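> Sharing a model prediction with you, sequence too.
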Amino acid sequence: MPKAKETVLEIDLKALAHNYAFLKAKLVPETMFLGVVKAFAYGSDSIVIAKKLQELGADYLAVAYTKEGVALRKAGITLPILVLHPLPTSFKKIIKHRLEPNIYSFKILKEFMAVAEKRGEKKYPIHIKFNTGLNRLGFVEEDVDEICKLAESQDAIEIASVFSHLAASEDLNEKEFTLRQLSIFDSISNKMRAKLLHKPFRHTLNTSGIINYGKRAQFEMVRSGIGLYGYGNEAAVDKELMPVATLKTIISQIHEIKAGESIGYNRKYKAEASMVTATLPVGHADGIGRIYGNRNGFVWINGKKAEIIGNTCMDMIMVDVTGINCQAGDEVIVFGPKASAEDLAKGASTISYELLTGISQRVKRLILE
């Protein structure tokens, strides 16, 4: 790997291919695979990741918002793209760019049908989401009859899939709850398929669902987000995956701090004894939030852990390098294959998802083939 000369996010496409193969191996060959590339592909680069997933043979992609899907289309991505949270104001753009909306309420269903009919569409693919326990978005089982009547009453739209979202698939202490969700979804999806002339495919497993419930609930497709980027929500799985993103920076300056001196804004850290600090050009505007300050977070310098001290600044952090042999210009690893984003996040009582997706777009991306 090249040594960093500035703050940079390295994106390793070989790691992505490894993770894709690992997850695909959990499935029977005919099960379709949807790669989630929302939020700049979990903080990396959505276009680069989408192109690689298309090359690897993924069947679908998913984004959160229409704007994300439009960007992929403009970049030449031809795979079907599911928009997970479409809003009525974007329906015309969705159709223009051949994106496929998640329909989660009668209001959204009727409004999208009206737009599709007005534009002369025939059998435009939509996806119907059911709420089976996450209580975020979705229809409920009692809505099946009305949904099917509306779908069969016209030919502007066609239900391509029926899906749901698991609330706690990574937590085996919640196995009973997850199995109940899967049972509810199985009942709903079977009713839908029985009532519709066109039989929609089904999907509900996320990354942890693939790992923990893949043998019993693959249906026709699965969806993976965090697993593709190298994190499996449990230590044993993390060992099998390869983090795609590595955040690196450098040491800008070394300071010798005397006992009693303060460091950073609001004098949040005061040295109890003489110490050495390093200032790094990465801060909360880059995604390393204030929650990581005051020894809640750390970086790695020449193989040794250096804790973040004082308040995180907008563009800089200060770290304790007392006892670490280092100098200005040395490379610093914030997270990556040997410095898990999950471990860094835990120290600040958050999760790898938040850390990864929070990396600012001002941080330079370096693509590694």
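Thanks, I have it. Because the structure is a prediction, the values reported are computed rather than measured. Numbers count the residues shown, from 1 in each chain.
> going forward, measure contacts and count neighbours with C-alpha atoms only.
Will do.
> Confirm for me that Phe130 is in contact with Glu142.
No: Phe130 lies out of contact with Glu142 (CA atoms under 8 Å); the separation is 10.4 Å.
> which one of those two has more residues nearby?
Set Phe130 next to Glu142 and count neighbours by other CA atoms under 10 Å: Phe130 wins out with 28 against 9.
> alright, now check it against this:
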Amino acid sequence: MPKAQETVLEIDLSALKHNFEYLKSKLQKDTKFLAVVKAFAYGNDADTIALYLQDLGVDYFAVAYTGEGVALRNAGITKPILVLHPLPTSFHTIIERCLEPSIYNWKVLNAFLEVATAKNQKQYPIHLKFNTGLNRLGFDLEDIQTIHSKLQWSETIHIKSIFSHLAASEDLSEKAFTEQQIQSFKNITETFEKVFDYKPLLHLSNTSGILNYSDAHLDMVRSGIGLYGFGNSEKENKNFKPIATLKSVISQIHHIEKGETVGYNRAFKSEEAITTATIPIGHADGIGRQYGQGKGYVIIKSQKAPIVGNVCMDMIMVNITGIVCEEGDEVIIFDTSHTAEHLANTANTISYELVTAISQRVKRIIIK
């Protein structure tokens, strides 16, 4: 693989295929697979990844907001796209672009029904979100009868699925809570089928739900972080391949004398003579200030080089004392060995935050 000559994010589609096939191996043959490609496919390249997954046979896609769904349609995605957090201002666009909204409260339901009726829609697919303990979005069990009363004479919309979201499926110390959520969703689905007299698609499991709760796979599962190479545990991480490698180069090397300072606010004061390298990546690229002051590190010539002082908007400085390197040499911010999860841990955060923060100004290179 060629050495980086600038800051780039390499995206390995073979790793994506591996992760998809591993997750699929956990499912029953008829269980549908929804790929979550919100936030630029978790900071990668949503168009390329979604098109590749569509070719691999994904059944559904999910995005957070309507604009993300529109971008996928423009890229050539023809599979159904669930919009997880639509806002009423986007409902005309949702219908025009054949997107499927999550309906999670009365205001949203009433607003979408009004727009769909005005547009003379028949059986337009919607997805009802229920709250089972995450306490973020969703109707409650007690709302089902009123929803039925409101919709029973309407042919405008069709409830294609009902779903909920697990709050702590990756944390086995919270197993009792997760099982309580699963039971709550079961109660919701049983009540729904009794009141509405039909069975929509049921989905509850996220990546960790797929891995840890086979009884909660139901009709469809939703995976985001697993597709991109993280299993939310040391055990499962071994079964996944991170799809992204973030690389840069050494722009300049400095020899810092004892007592000299490095970077903004003179945040680092050297207690001895050291050598630093300046790298063209900063908090505008997704490497937040929390990685500064020696917490985060990069890899140069297979050795760790800690970040010195504050992270700048466009640059970081790292300590390369004892590392034999020169200007123009490649720098690894994260890859398959020194993963985004490892780097995120240094700042007491999670891989999700780090990878989704990678700026769109960072060049993407697709490895097929």
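Great, that's in hand. Quick caveat: nothing in here was measured; it's all calculated off a predicted structure.
> separation between the residue lying closest to Lys195 of the first structure once chain neighbours are set aside and Gly232 of the first structure?
The shortest distance from Lys195 of the first structure to any residue other than its chain neighbours is 6.5 Å, reached at Cys148 (CA to CA, 6 or more residues apart in numbering). Using CA to CA, to the nearest Å, we find Cys148 of the first structure at a distance of 36 Å from Gly232 of the first structure.
> Could you check which of these two has the larger neighbour count?
Neighbours per residue, other CA under 10 Å: of Cys148 of the first structure and Gly232, the larger number sits with Gly232, 23 against 18.
> Helix, strand, or coil at that one?
With DSSP: H, G, I helix; E, B strand; the rest coil as the basis, Gly232 of the first structure sits in coil.
> Please say which position in the first structure Tyr104 of the second structure maps to.
Tyr104 of the second structure maps onto Tyr104 in the first structure, with residues paired by TM-score structural alignment.
> How about the contacts made by its match?
With contacts defined as CA atoms under 8 Å, 6 or more residues apart in numbering, the neighbours of Tyr104 of the first structure are Ile128, Lys129, Phe130, Leu137, Gly138, Phe139.
> Tell me which two of those residues sit farthest apart.
Taking CA to CA, the two most distant members of those are Ile128 and Leu137; they sit 10.6 Å apart.
> So which of those two has more stuff around it?
In this view Ile128 of the first structure and Leu137 are compared by other CA under 10 Å, and Ile128 has more residues nearby, 23 against 19.
> quick one: the more buried one and Val162 touch, right?
Yes: applying CA under 8 Å as the test, Ile128 of the first structure and Val162 come out as touching, 4.8 Å apart.
> From Met313 of the second structure, how far off is Arg289 of the second structure?
Between Arg289 of the second structure and Met313 of the second structure the distance is 9 Å, computed by CA to CA.
> what residues do those two have in common as contacts?
His283.
> Specify, as a residue range, where stretch 161-173 of the first structure falls in the second structure.
Taken onto the second structure by TM-score structural alignment, stretch 161-173 of the first structure occupies residues 161-173 there.
> Straight-line length of that stretch, end to end?
End-to-end span of stretch 161-173 of the second structure (CA to CA): 30 Å.
> List the contacts of that stretch.
By CA under 8 Å, 6+ apart, stretch 161-173 of the second structure touches 126-134, 138, 174-175, 177-178, 181, 185, 189, 200-206, 208-209, 212-213, 232-233.
> how far apart are the helix or strand that contains Lys160 of the second structure and its match in the first structure?
Taking DSSP states H and E as the criterion, Lys160 of the second structure maps to strand 157-163. Comparison of strand 157-163 of the second structure with the first structure after fitting gives an average deviation of 0.3 Å (mean CA distance after the TM-score superposition for the first structure).
> now the very next helix or strand once past that strand and strand 157-163, what's the angle there?
On the C-terminal side of strand 157-163 of the second structure, the nearest following helix or strand under DSSP H and E is helix 175-196. With axes from the mean of the first three to the mean of the last three CA atoms, to 10 degrees applied, the angle from helix 175-196 of the second structure to strand 157-163 works out at 160 degrees.
> In this model Leu196 seems to touch the residue nearest to Lys195 of the first structure, though I could be wrong.
Yes: using CA under 8 Å, Cys148 of the first structure is in contact with Leu196, at 6.4 Å.
> ok, back up a step: looking at the second structure now, which of the contacts of Tyr104 of the first structure still hold up?
Shared with the second structure under both residues aligned by TM-score structural alignment, their matches' CA atoms under 8 Å, the contacts from those are Ile128, Lys129, Phe130, Leu137, Gly138, Phe139.
> ok so, going back, how much space separates the residue lying closest to the match of Tyr104 of the second structure once chain neighbours are set aside from Asn102 of the first structure?
Leaving aside its chain neighbours, Tyr104 of the first structure sits nearest to Gly138 (4.3 Å; criterion: CA to CA, 6+ apart). Remark: distance between Gly138 of the first structure and Asn102 of the first structure (CA to CA) = 9 Å.
> of the two, who's got more company?
Using other CA under 10 Å, the more surrounded residue of Gly138 of the first structure and Asn102 is Asn102, with 26 against 21.
> check contacts around that one.
Contacts of Asn102 of the first structure by CA under 8 Å, 6+ apart are Leu82, Val83, Leu84, His85, Pro86, Ile126, His127, Ile128, Lys129.
> For Ile324 of the first structure, give me its contacts.
Ile301, Asn302, Lys304.
> Neighbours of Glu272 of the first structure, how many?
A count of nearby residues for Glu272 of the first structure, using other CA under 10 Å, gives 12.
> do the one 5 residues further on as well
By other CA under 10 Å, the residues close to Thr277 of the first structure number 22.
> So it is in contact with Ile251, correct?
No: contact between Thr277 of the first structure and Ile251 fails when scored by CA under 8 Å: they sit 9.9 Å apart.
> quick one: terminal-to-terminal distance for stretch 72-92 of the first structure?
So stretch 72-92 of the first structure: terminal residues 17 Å apart, CA to CA.
> what does that stretch contact?
Contacts with stretch 72-92 of the first structure, where a contact means CA under 8 Å, 6+ apart, come from 46-47, 50-51, 54, 59-66, 69, 97-103, 108, 111-112, 115, 127.
> List the ones among these that fall in strands.
Among these, the members falling in strands (DSSP state E) are Tyr60, Leu61, Ala62, Val63, Glu100, Pro101, Asn102, Ile103, His127.
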